[in-house]
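Peer 1: How does the following fold in three dimensions:
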Amino acid sequence: MKPTISRLLQASRVLHHENPLGLPQKGTIPRFQRGLPQKRPIRDVSHVIAVSSAKGGVGKSTVAANLSLAFARLGHRTGILDVDIFGPSIPTLFSLNDSPRLTPANQLIPLTNYGVKTMSMGYLLPDDNSSVVWRGPMLLKAIQQLLHEVDWGGLDILVLDLPPGTGDTQLSIAQQIVLDGSVIVTTPHTLAVKDAVKGIDMWNKVNVPLLGLVQNMSVFTCPCCNTSTSVFGGADKIRGVCEEHGMDFLGDVPLHMNIGDDGARGKPTVVSEPESDRGRAFVDIARQVGRKIGLSQQ
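Peer 2: Coordinates of the predicted model:
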């Protein structure tokens, strides 16, 4: 193996090693990093926001992708980092599947589509069906390298697409980098809202500002009779959560089949239907977030 190959690329090849879990071999002493990593900014990136949800299946990755595209549409130099090591979605949403190249300084070069620079663990896997079977220390090392070993080439804003939950990944990111804040995505479903509150509590505990809450899949409008229905209940409960926790309600994204279809074909709504009500909803949310973090308005 050439000495210039990134350590993250090396780690991805462990998936096909005879010892995929990285267990210590007989006669060897495992090495563990002691203490917490030092929090520092991501090089050449002015602002970083996290898009998170404590529950899966609420459309967080779709919202994150469309927000990054909305920032780019507003004229900002934008990137998105897929920090979901076990279930990366960005390669599909951005219709990208090439392997990233390396700079002479051994930094990963992002793949770009629709004017947004992207990086994902999915680019380092052999195919879409390959799973990542890693223990915690390997997961945290991969996250550290994705955060600090990518050459973004200068960004106004980087969007982090986090995995669902309130565990190792979220804590590691809060400890390693300077975040401008977190956007929480939920549906109006009672169980999703309950978990959203847990996500709010987590970010408060790690002292990361809460930028606001996005209600996804809020209202379905029948294409035949044009009747609007709140499939998971009204928005009152979401606004109530925002008031209770002193955070802003950033907006509604409707439940529409085109949003899912756009993502599945690798051309998200902000690109494929920018003037639709759903496309404008993402751009409006991006404007609000940009104002909150001091991103210059275009």
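
Peer 1: from here on, contacts and neighbour counts on C-alpha atoms
Peer 2: Noted.

Peer 1: Can you tell me the closest non-neighbouring residue to residue 195?
Peer 2: Take residue 195 and drop its neighbours on the chain: the residue closest to it by C-alpha to C-alpha, 6 or more residues apart in numbering is residue 54, 5.3 Å away.

Peer 1: number of nearby residues for that neighbour?
Peer 2: 26 (other C-alpha atoms under 10 Å).

Peer 1: how near is it to residue 164?
Peer 2: Taking C-alpha to C-alpha, to the nearest Å as the measure, residue 54 falls 5 Å from residue 164.

Peer 1: Could you do residue 102 as well?
Peer 2: Look at residue 102 and residue 164: by C-alpha to C-alpha, they are 29 Å apart.

Peer 1: These two: which is more packed in?
Peer 2: Between residue 102 and residue 164, residue 164 has the larger neighbour count (other C-alpha under 10 Å), namely 22 against 18.

Peer 1: right, and the more buried one touches residue 51 too?
Peer 2: No: using C-alpha atoms under 8 Å as the test, residue 164 is too far from residue 51 to be in contact (9.8 Å).

Peer 1: For the closest residue to residue 90 other than its chain neighbours, the count of nearby residues, please.
Peer 2: Excluding its sequence neighbours, the residue lying closest to residue 90 (C-alpha to C-alpha, 6+ apart) is residue 82, at 6.2 Å. Burial measure for residue 82: 25 neighbouring residues, criterion other C-alpha under 10 Å.

Peer 1: Second chain to compare with the first, below:
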Amino acid sequence: MSEKKCSDSSCTKESCSSCSKAKVDFSVAPHPLSHVKKVIGVVSGKGGVGKSMVTSLSAVAMQKAGYKTGILDADITGPSIPKAFGIEGRAFGNEEGIVPVKSKGGIDVMSINLLLQNPTDPVIWRGPVIANMVKQFWSDVVWADVDYLFVDMPPGTGDVPLTVFQSLPLDGILIVTSPQELVSMVVAKAVKMAEQMNIPILGLIENFAYFHCPDNGKDYEIFGKSHIETVALEHRLPVLAKLPIDPALANACDEGRIEEASFDLSLYAGVIGALKQLLG
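Peer 2: Okay, the predicted model is just below:
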């Protein structure tokens, strides 16, 4: 590991007016053959908010918009990306590195389930081993010509999110929430972690915001009244999308047809716009 030098030329580790000690650089170099323009983390303060579905839909939306996308599944103990895309093959390596598996629509995917003999086998590893695997998904996998690489992270602020924040060159993160009272607390945790790590926050995505009844055309707030606008205002963040509960979309994920599912791209307009701005 290398150390970042302080901007103060007179800095010493023992005494410095700018910092108390040199900062350690945990960044990991990508594979020499990789070419990734933007790396986007998809995070949530708690589980069960549909973060992996949002990751999948974001990749599909940008792919449909004409960009080359990939997904690094960093949720090592709860991987669900391959199932959503109906990927049953296994990733393989050659003399150059590990080759991600392509979905039917051409999205590059790398997940621990693509390396296991049986995808239902549990991954019973300690935190440091899991964190190292995530780093290898960046350093040993050949991500060739990818415009947007989405990193699906496990919920919370534990080892893996910390590893991704420190080791991967994140250009921004999307924070996925749900319309519940405690959302303000869990979002605050994710926001503060990103701020402490100097990671740009692109905005908030509220999932399960409402259910649109096809029989009477009314919207019902199944999980309670939304608090996303208040949370966004408190942290000075944009709300990029408010996504409805869609049973058809959930079934498509379960059946491995996320790329074939019909969903309203206009609901993703804010997300697509924020991501396009990163490329200029």
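
Peer 1: Give the equivalent position in the second structure for the residue nearest to residue 90 of the first structure.
Peer 2: In the second structure, the residue paired with residue 82 of the first structure is residue 73, using TM-score structural alignment.

Peer 1: ok, that match touching residue 114?
Peer 2: No: checked against C-alpha under 8 Å, the pair residue 73 of the second structure and residue 114 is beyond contact range at 10.2 Å.

Peer 1: How far away from the center of its chain is stretch 173-180 of the second structure?
Peer 2: Relative to the centre of its chain, stretch 173-180 of the second structure is centred 12 Å away, using C-alpha atoms, centre = their mean, to the nearest Å.

Peer 1: what comes into contact with it?
Peer 2: Contact partners of stretch 173-180 of the second structure, identified using C-alpha atoms under 8 Å, 6 or more residues apart in numbering, comprise 40-45, 49-51, 54, 183, 187, 190, 199-209, 223-228.

Peer 1: now with 7 Å?
Peer 2: Stretch 173-180 of the second structure is touched from outside by 40-44, 49, 51, 183, 200-209, 223-228, with contacts defined as C-alpha atoms under 7 Å, 6 or more residues apart in numbering.

Peer 1: again with stretch 233-249 of the second structure
Peer 2: 203-211, 232, 261, 267-268, 270-271.

Peer 1: residue range for it in the first structure?
Peer 2: Under TM-score structural alignment, the counterpart of stretch 233-249 of the second structure in the first structure spans residues 243-259.

Peer 1: First-to-last residue distance for that stretch?
Peer 2: Between the opening and closing residues of stretch 243-259 of the first structure we find a distance of 28 Å, counting by C-alpha to C-alpha.

Peer 1: Which positions within it qualify as buried?
Peer 2: Going by neighbour count (16 or more other C-alpha atoms under 10 Å), the buried part of stretch 243-259 of the first structure is 247-256, 259.

Peer 1: Closest one of these to residue 11 of the first structure?
Peer 2: Closest approach between those and residue 11 of the first structure, by C-alpha to C-alpha: residue 259, at 34.2 Å.

Peer 1: for the stretch 51-200 of the second structure, what spans make up the helices?
Peer 2: Shown for the stretch 51-200 of the second structure, the helices assigned by DSSP state H, counting those that start in this stretch span residues 51-64, 81-85, 127-139, 159-167, 183-196.

Peer 1: As TSV, the ones you listed with mean neighbour count and distance to residue 108 of the second structure would be great.
Peer 2: Converted to TSV, the helices of the stretch 51-200 of the second structure look like this (neighbours: other C-alpha atoms under 10 Å; distance: least, C-alpha to C-alpha, whole Å):
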stretch	mean neighbour count	distance to residue 108 of the second structure
helix 51-64	21	10
helix 81-85	23	10
helix 127-139	18	12
helix 159-167	20	19
helix 183-196	17	26
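
Peer 1: out of these, nearest to residue 31 of the second structure?
Peer 2: With C-alpha to C-alpha as the criterion, residue 31 of the second structure lies closest to helix 127-139 of those, at 4.7 Å.

Peer 1: Which stretch of the first structure is the closest one matched to in the alignment?
Peer 2: Here helix 127-139 of the second structure aligns to the first structure at residues 136-148, judged by TM-score structural alignment.

Peer 1: Quick check: that stretch compared with the second structure, mean distance?
Peer 2: Superposed on the second structure, stretch 136-148 of the first structure shows a mean distance of 1.3 Å to its aligned residues (mean C-alpha distance after the TM-score superposition for the first structure).

Peer 1: contacting residues around the residue nearest to residue 90 of the first structure?
Peer 2: Residue 82 of the first structure sits in contact with 88, 90, 119-120, 160-162, where contact means C-alpha under 7 Å, 6+ apart.

Peer 1: Closest to residue 45 of the first structure out of these?
Peer 2: For residue 45 of the first structure, the closest of the contacts of residue 82 of the first structure turns out to be residue 160, at 12.2 Å, with distances computed as C-alpha to C-alpha.

Peer 1: for stretch 86-100 of the first structure, how far is the first residue from the last?
Peer 2: Start to finish, the residues bounding stretch 86-100 of the first structure are 18 Å apart (C-alpha to C-alpha).

Peer 1: ugh, wrong one, I meant stretch 85-92 of the second structure
Peer 2: End-to-end for stretch 85-92 of the second structure, by C-alpha to C-alpha: 18 Å.
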